[in-house]
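**Student:** need a structure here:
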Amino acid sequence: MTERVGVYPGTFDPVTLGHMDIIRRGATLVDRLVIGVTTNASKSPMFTLEERLAMIARETAGIAGVSVVAFDSLLMDFAEAQGASTILRGVRGVTDFEYEYQLTGMNRALNDRVETVFLMADVALQPIASRLVKEIAFYGGPIHRFVTPSVAREVADRVERIGRKGARP
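**Tutor:** Alright, predicted model coming up:
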């Protein structure tokens, strides 16, 4: 029997409880789930690629069949290199779906041997976005409901080094 490999791509800056929900559920759909960590040129990351790889590897250590790999190529080329037949994408709402729908069409044009599977985020986790977690943290707000305790500490440490917005001199 052929091993079913899936790829879950993203920047994961930082990895949130929403990401972890998709990873846990996605890992049950395939024999091996590769978390593909990339850098998006249109985003300015809080954490380096190496820091994000380490963060996700630590957070997913207890999930069977999950590996974490960096990539800097077209997603479909990365999926092919991993032997993946499935791309896993998390969707929080209509806005995500519209973007993902367009992306899926382009990806299918590049490689129609790889299928995209959408997982709806858990209702309680749908509002969570890495971008918003960082913004809340930069303004001194609590992020403990959106990320694991260890990720919350890493974000707080980074914000402390960078400097919090709205802080008084």
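
**Student:** drop to CA atoms for contacts and neighbour counts, all remaining ones
**Tutor:** Noted.

**Student:** what helices or strands is the longest helix along the chain leaning on?
**Tutor:** Assignment by DSSP state H gives helix 94-110 as the longest helix of the chain. Contacts defined by 3 or more CA pairs under 8 Å, 6 or more residues apart in numbering; DSSP states H and E place helix 94-110 against helix 75-82, strand 86-91.

**Student:** the inter-axis angle of the first one versus strand 86-91?
**Tutor:** Here the directions of helix 75-82 and strand 86-91 differ by 130 degrees (axes from the mean of the first three to the mean of the last three CA atoms, to 10 degrees).

**Student:** before we move on, the earlier item: of the helices and strands packed on helix 94-110, which is nearest residue 10?
**Tutor:** Shortest distance between residue 10 and the helices and strands packed on helix 94-110, using CA to CA, is found for strand 86-91: 9.0 Å.

**Student:** one more, for comparison:
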Amino acid sequence: MRIAVYPGSFDPITNGHLDIIERALKVFDKVIVAILINPTKKGLFSAEERVELIKKVTKDLDNVEVESFEGLLVDFLEKKETNIIIKGLRAVSDFEYEFQMALMNNKLNSNVETVFMMTSAEYSFLSSSSVKQVAFFDGSVEGLIPSMIIGDLKEKVRKVKEAEQDGSK
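**Tutor:** Coordinates of the predicted model:
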């Protein structure tokens, strides 16, 4: 069985991420969506919330697992008994960073291979950061993230805004 790990922060998952997951399933028997817990980076959603959101949008996709992890990606790969990383690329700027990460992961474990998948053109501008910015300014995120989690994003943004207002009073 060919298992690949698709790592990222997915804060929140976008239609671009979902596109990569669906296309990766055409190449691999199983895709593990791995949410990196980065203690130095505060996300909008907690790691547990992100796991639940991704499970919600991938529930109809066979052979997708979702979990979070801490530490080195190569250690997570070993635990999952695979050596394949999937990375989505939107532009040349993504490639430069991801190429360095691929080399580092290969240096840490020479059996690790990174497979780069170009994003579909319709999602080439899309990032979780831009989705959050649009949501915080009450713009429409329709078509940017899976429709079934738009309510989750709006509710989270509302709570964050309320907390900020309560903190400034």
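
**Student:** where along structure 2 do the helices fall?
**Tutor:** Using DSSP H, helices in structure 2 cover 15-24, 47-58, 73-79, 92-108, 128-136, 150-168.

**Student:** Put together CSV for the ones you listed, with mean neighbour count and distance to residue 1 of structure 2 on each row.
**Tutor:** Output for the helices of structure 2, formatted as CSV (neighbours: other CA atoms under 10 Å; distance: least, CA to CA, whole Å):
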stretch, mean neighbour count, distance to residue 1 of structure 2
helix 15-24, 19, 14
helix 47-58, 18, 20
helix 73-79, 16, 14
helix 92-108, 14, 21
helix 128-136, 16, 31
helix 150-168, 13, 34
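
**Student:** Would you mind giving these as a markdown table with distance to residue 115 of structure 2 added?
**Tutor:** Converted to a markdown table, the helices of structure 2 look like this (distance: least, CA to CA, whole Å):
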| stretch | distance to residue 115 of structure 2 |
| --- | --- |
| helix 15-24 | 10 |
| helix 47-58 | 21 |
| helix 73-79 | 14 |
| helix 92-108 | 9 |
| helix 128-136 | 21 |
| helix 150-168 | 30 |
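
**Student:** on that earlier part again, now do the longest helix of structure 1 against helix 75-82, angle only.
**Tutor:** Using the same axes, to 10 degrees, helix 94-110 of structure 1 lies at 60 degrees relative to helix 75-82.

**Student:** so where is helix 94-110 of structure 1 in structure 2?
**Tutor:** Mapping helix 94-110 of structure 1 onto structure 2 (TM-score structural alignment) gives residues 92-108.
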